[in-house]
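**Q** Compute the structure for the input listed below.
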Amino acid sequence: MRYHGIGHIVGTVPDAPENAAAVDVLKERACEVGFKAGYNRCISHVNLLFQGEFTDERSGFRDVDTEARLAAAVEAYNNLSFSAIEDIAKCLEAEDYVDRLRLLYANIEEEEEEEETVGSGKGDAGTRGTKKD
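**A** Down below sits the predicted model:
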């Protein structure tokens, strides 16, 4: 845990379902802003070309404040809390925080032990004995 624990903790943030959901919302809101701006720019070019009065009536984003929706999504992402980090904070508040952290990451320590027994790290890839021709 001492050698690899921080790496596992840091790895939980990008892999967290909370992060994935928030990033999906951000991407969706950014696309909406871009679509609305592109649609309105296209209308302005067409109106210049045809001397007409085309509007955004048929746009799905008519009267939708896409910029405010994007700003709200960015604000939500900036205030995002991760359950994995909250679990670590709860462990650190206890007197026996080391034992609680070990319990929280018990499966990680087991995986590390399995990786260490697979190979010696000297290029033998976990084989035992010698290769016979």
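**Q** C-alpha only now, for contacts and for neighbours.
**A** Noted.
**Q** which other helices and strands contact the top helix by length along the chain?
**A** Looking only at the chain and at elements set by DSSP state H, the helix with the highest residue count is helix 17-50. Secondary-structure packing of helix 17-50 (3 or more Cα pairs under 8 Å, 6 or more residues apart in numbering; DSSP states H and E): helix 66-78.
**Q** right, and the helix or strand after the helix it packs on?
**A** helix 83-93 (DSSP states H and E).
**Q** Here is the second sequence; please produce its structure so I can put it next to the first one:
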Amino acid sequence: MRDHGIGYIVGTILDAPENASVVNELKERAREAGFKAGYNECLNHVNPFYQSKFTDERSGFHGVDTEARHVAAINAYNSLSISAVEDIEKCLEAEDYVDSLWLLYGVLEEEEEEETAGDAKGDVGTNGTKED
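**A** Coordinates of the predicted model:
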């Protein structure tokens, strides 16, 4: 598990559909909040130089509480439940947690053995004969 399992487990958690959708939502809400804050900051810098005042009415986020939407996305991420993590927690509760994790992620070992079977690093190669 130490050699290969941890990276596979981390990849499983990061690639989980639950995680991907919530992270995508979080990125979008942060982008919107940053865009609106930047737009308003620009207005604050431009308005002192003009007699007529510019507003955010032309902004796509006029009247939208982007900060609240961003906070809601953060809260959704913080309360996220990923099924892969729950499976790992169940394995860790068992006395033979390493064996349980191997059962859960044992496919990785089999895939690696198939990939390295014909690797030919310092051995006879894939055709079974040694070349002179």
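**Q** tm score of chain vs chain?
**A** Once the chains are laid over each other, their TM-score by TM-score structural alignment, normalised by the length of structure 2 reads 0.75; 132 aligned residues with a Cα RMSD of 2.9 Å.
**Q** can you tell me how far Ala21 of structure 1 sits from Lys27 of structure 1?
**A** Computed with Cα to Cα, to the nearest Å, the distance linking Ala21 of structure 1 and Lys27 of structure 1 is 10 Å.
**Q** scratch that, Thr55 of structure 1 is what I was asking about
**A** Counting by Cα to Cα - Thr55 of structure 1 and Lys27 of structure 1 are separated by 26 Å.
**Q** surely Phe82 of structure 1 meets Ala20?
**A** No. The pair Phe82 of structure 1 / Ala20 is not scored as a contact, 11.1 Å apart, by Cα atoms under 8 Å.
**Q** what do the two both touch?
**A** Where contact means Cα atoms under 8 Å, 6 or more residues apart in numbering, no residue is in contact with each of Phe82 of structure 1 and Ala20.
**Q** how many neighbours does Gly60 of structure 2 have?
**A** The criterion is other Cα atoms under 10 Å. On that basis, Gly60 of structure 2 has 11 neighbouring residues.
**Q** and it, helix, strand or coil?
**A** Classification of Gly60 of structure 2 into helix, strand or coil gives coil, according to DSSP: H, G, I helix; E, B strand; the rest coil.
**Q** what's near enough to touch it?
**A** Not one residue lies near Gly60 of structure 2 by Cα under 8 Å, 6+ apart.
**Q** Would you mark the buried spots in stretch 45-64 of structure 1?
**A** With burial defined by 16 or more other Cα atoms under 10 Å, the residues of stretch 45-64 of structure 1 counted as buried are Phe61.
**Q** Stretch 7-23 of structure 2 now?
**A** Here stretch 7-23 of structure 2 shows 9, 13, 18-19, 22-23 as buried, counting by 16+ other Cα under 10 Å.
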